[in-house]
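Q: Okay, sequence plus prediction incoming.
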Amino acid sequence: WILTKFHSTSWLVIDSVTLFLVDLSALINIVTMYLVSKDKVRLLWYLQIIFLAFFPMIIIPYTDTWVLLSVSLILLGFVGISSHSFNLIYRILFSVMAGVATVITYYIKPSGIIPAIAFIIIGIVYLCNKPDKKRLLRAVCLLVFLFGSGATTFVLGQNIISNQKYVSIDKSLEIPSIHFVNMGMSGTTGAYNPHDALMMAKLPKKQDKIAYSKKMIRKRLKQRGLLGYISFLIRKQGYNTADGTFGWLGEGTFIFTKTPASNWKWWAQTFTYPVGKNVSVFRFISQLIWISLVGILFFGWKYHDLVSDGLRLSLIGGFLFLLIFEGGRSRYLIQFLPSIIILIPIVWQSSKETIAKILLATGLKKMEVSQNA
């Protein structure tokens, strides 16, 4: 559809669209942070600039990057709903935004709706902790608009998909969800399994595909046993989250591997091309940034409010999803980056205080004594 609208078949056009979508997602994150805390907006600006500078996936057209815009809109919608700075009318508008964005996300990448589910759960928990008739009625009203806008968008989406002429769809070849659960248990990492994928193409009927997947799940569970499966999940969590480059150059052949020419492009190409002499430098810096970001999240565990808890539950839900379904590579974490990026400035101060206490307790930092003491 996009290539038709641009009257082009150039891959660069799709790359440019991807770049636009990711950058727009980053700008929406800024708006979301403005609603959460104006004082933390500058920190998020710097954070996203540094992060995107070492995120070459920003130009790779794939559902992981294309879904970022709608995921950011989901977070903006739910933050707006939870903000007491707005009256009911504005919060209804935010709920409509969240509902529409959630369904669009579902169509692009179903697992991307996990933040929406997380915020609904956290909202219900907070509501139950402080029950109030007025708050309950307001919450019901917002949920009606949330689900109503989502249902309307879903119906329109189904109609568009049924009538579109760009891609021919054979519903008889549909792959059942249990197949991806089966792949998530295969090998040593729970990543894409070519043999299982081939079987989905060979088996003609959907029931046969389901029966094969169930058979392989039982077989793999029996082979590993309870302790073996727990050990497998621990290792898989590492594969799901450890790589700070998000799988850059780890799969596919989407980059022309000719030695970079000595022109203005050369400097960037040496860091990102498969044959670039500085690829290891790029990997090191990216990993250092990723470890720092994860460290901030880890040490900021003491800070709690509705938004931060919603974002945390989004990440927990994402981790659980990748443990159950196909995973084994950090690229699948890209869809959850808005939750990570927004949560970091929120817990930044709490994380700093926790780290300072640890350094004082271990003697790695000396307590500052006031001269007036």
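A: Nice, I can see it. Residues are numbered from 1 along each chain as shown.

Q: contacts, neighbours, all on C-alpha from now
A: Fine.

Q: May I see the buried residues of stretch 195-214?
A: Buried residues in stretch 195-214, defined by neighbour count with 16 or more other CA atoms under 10 Å: 196, 200, 206, 209-210, 212-214.

Q: Grab the two from the residues you listed that are most spread out in space.
A: The two members of the buried residues of stretch 195-214 with the most space between them (CA to CA) are 196 and 206, at 14.2 Å.

Q: Report the separation between residue 262 and residue 268.
A: The gap separating residue 262 from residue 268 is 11 Å, by CA to CA, to the nearest Å.

Q: Those two: which has the busier surroundings?
A: Set residue 262 next to residue 268 and count neighbours by other CA atoms under 10 Å: residue 268 wins out with 13 against 9.

Q: how far is the host helix or strand of residue 346 from where the chain is centred?
A: For residue 346, the host element (DSSP states H and E) is helix 337-362. Relative to its chain's centre, helix 337-362 lies at 20 Å (CA atoms, centre = their mean, to the nearest Å).

Q: what packs against that helix?
A: helix 11-36, helix 41-53, helix 68-82, helix 279-299, helix 306-324 (3 or more CA pairs under 8 Å, 6 or more residues apart in numbering; DSSP states H and E).

Q: Make a markdown table out of those and add mean neighbour count and distance to residue 2.
A: What follows is these, written out as a markdown table (neighbours: other CA atoms under 10 Å; distance: least, CA to CA, whole Å):
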| stretch | mean neighbour count | distance to residue 2 |
| --- | --- | --- |
| helix 11-36 | 19 | 8 |
| helix 41-53 | 15 | 24 |
| helix 68-82 | 26 | 16 |
| helix 279-299 | 17 | 32 |
| helix 306-324 | 20 | 29 |
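
Q: closest one to residue 151 among these?
A: Nearest of these to residue 151, taken as CA to CA: helix 68-82 at 15.2 Å.

Q: Output the contacting helices and strands for that closest one.
A: Looks like helix 68-82 contacts helix 11-36, helix 88-108, helix 114-129, helix 306-324, helix 337-362 (3+ CA pairs under 8 Å, 6+ apart).

Q: Comparison target below:
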Amino acid sequence: MKPSLIIISIALGIILGFKIIESPKRMIDRMMMVHLCLFVISAGIVVTVNRTFIQHQDFIYIDTKRAHPLTHFMAMGMHGNGGYYRPDGAMDDKIKSPVARNQANVRLIQDRFRNFNGLTNYGKFLVQKQINNTADGTFGWGQEGTFLQLNNPDNTKLNRSFIRKMFANQGTVQANENFEYHFIVQLAWCSTLIGLIGVVNLHSWKIQFLKYSVVGFMLFLLLFEGGRSRYVIQFLPIVLILTSVGSTRILMRIWRNN
């Protein structure tokens, strides 16, 4: 399970804390308690089933001592554009001790922060990284090489279809330089971001929970490995829920004014 999923729990905890501060006598309303209980129970079931399956499966052997620590992804997120950096992975693979591996990554974080020569330059880096994280509506489609193969790539009829022309390149791999595809998808993504404006002044705890989750995910991508919009996919459902609400409010306001 992705460590970033804890962000949703943190967002819910913040909302619950504010709710208690706002109404200490009522504590939390009944509906919020129901949602909280359902969330905790569902999360507990998913985590338990996941861990049980991993511990008892015999498909592959999993050595948890070789896992990358969070400091590894934080150090990686401070290099270049903040995205994946192969030498960091190679360094971790060479270090067999989990403790020594974590210490090496902490030193790497310290060195890379010093290389920014101050908070101002680091802040500029984070601004550019945020742009890289959210600007590409294609989410990096087509930048991973040619591992996405099509079925029946030599089928002339299929290659003439609208879907193939939009998402494929000569019937063999995904389209990464298709202007028409990029334009349409980018237009849809810009519309999605504009729709988020419609929820800025909404204060219900459900909307606040979703907004805090989105902000939390963005902060996560700034602190850890990111630098590309494909990382947004993991919290895209939350963005789409918010933009659907925001877009509806914007369209309703336009309709009423007319």
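A: The structure has been received and is ready for your questions. Being a predicted model, the structure only gives us computed values, none of them experimental.

Q: And residue 2 of structure 2, how far from residue 38 of structure 2?
A: 20 Å.

Q: ok, those two, which is more surrounded?
A: residue 38 (12 against 6).

Q: Quick one: the helices and strands packed on helix 68-82 of structure 1 as CSV, columns for distance to residue 164 of structure 1 too.
A: As requested, the helices and strands packed on helix 68-82 of structure 1 are exported to CSV (distance: least, CA to CA, whole Å):
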stretch, distance to residue 164 of structure 1
helix 11-36, 20
helix 88-108, 14
helix 114-129, 27
helix 306-324, 31
helix 337-362, 31
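
Q: Nearest to residue 242 of structure 1, out of the ones you listed?
A: When these are ranked by proximity to residue 242 of structure 1 (CA to CA), helix 306-324 comes first, at 12.1 Å.

Q: what span of structure 2 lines up against the closest one?
A: Counting by TM-score structural alignment, helix 306-324 of structure 1 falls onto residues 205-223 of structure 2.

Q: likewise stretch 214-222 of structure 1?
A: By TM-score structural alignment, stretch 214-222 of structure 1 lines up with residues 106-114 in structure 2.

Q: And the matching stretch against structure 1, how far off on average?
A: Compared with structure 1 after fitting, stretch 106-114 of structure 2 deviates on average by 0.9 Å (mean CA distance after the TM-score superposition for structure 1).

Q: list the buried ones in that stretch?
A: Under 16+ other CA under 10 Å, the buried positions of stretch 106-114 of structure 2 are 106, 108-109, 112-113.

Q: Now residue 193 of structure 1: closest residue in space that isn't a chain neighbour?
A: Spatial nearest neighbour of residue 193 of structure 1, chain neighbours left out: residue 183 (5.9 Å); criterion: CA to CA, 6 or more residues apart in numbering.

Q: and the equivalent of the one you found over in structure 2, how many residues sit next to it?
A: Alignment note: residue 183 of structure 1 maps to residue 76 in structure 2; criterion TM-score structural alignment. When neighbours are defined as other CA under 10 Å, residue 76 of structure 2 has 27 of them.

Q: What lines up with residue 129 of structure 1 in structure 2?
A: By TM-score structural alignment, residue 129 of structure 1 lines up with residue 22.

Q: should've said residue 46 of structure 1
A: Aligned partner of residue 46 of structure 1 by TM-score structural alignment: none.

Q: I'd guessed residue 242 of structure 2 sits against residue 197; true?
A: No: counting by CA atoms under 8 Å, residue 242 of structure 2 sits too far from residue 197 to count as a contact (9.3 Å).

Q: Tell me the counterpart of residue 236 of structure 2 in structure 1.
A: Looks like residue 236 of structure 2 aligns to residue 337 there (TM-score structural alignment).

Q: Contacts only, for its match.
A: Residues near residue 337 of structure 1 by CA atoms under 8 Å, 6 or more residues apart in numbering: residue 68.

Q: Tell me which residue lies nearest the centroid of structure 1.
A: residue 336 (1.5 Å; CA atoms, centre = their mean).

Q: And it, how far from residue 240 of structure 1?
A: 12 Å.

Q: buried sites along stretch 34-44 of structure 2?
A: residue 36.

Q: Mean deviation, the longest helix along structure 2 versus structure 1?
A: The longest helix of structure 2 (DSSP state H) is helix 30-56. Mean deviation of helix 30-56 of structure 2 relative to structure 1 after superposition (mean CA distance after the TM-score superposition for structure 1): 4.5 Å.

Q: what's whichever helix or strand comes after that helix packed up against?
A: For helix 30-56 of structure 2, the following helix or strand on the C-terminal side (DSSP H and E) is helix 70-76. Judged by 3+ CA pairs under 8 Å, 6+ apart, helix 70-76 of structure 2 is in contact with helix 86-94, helix 98-115.

Q: Next, the angle helix 86-94 makes with the last one.
A: It refers to helix 98-115 of structure 2. For helix 98-115 of structure 2 against helix 86-94, the angle by axes from the mean of the first three to the mean of the last three CA atoms, to 10 degrees is 150 degrees.
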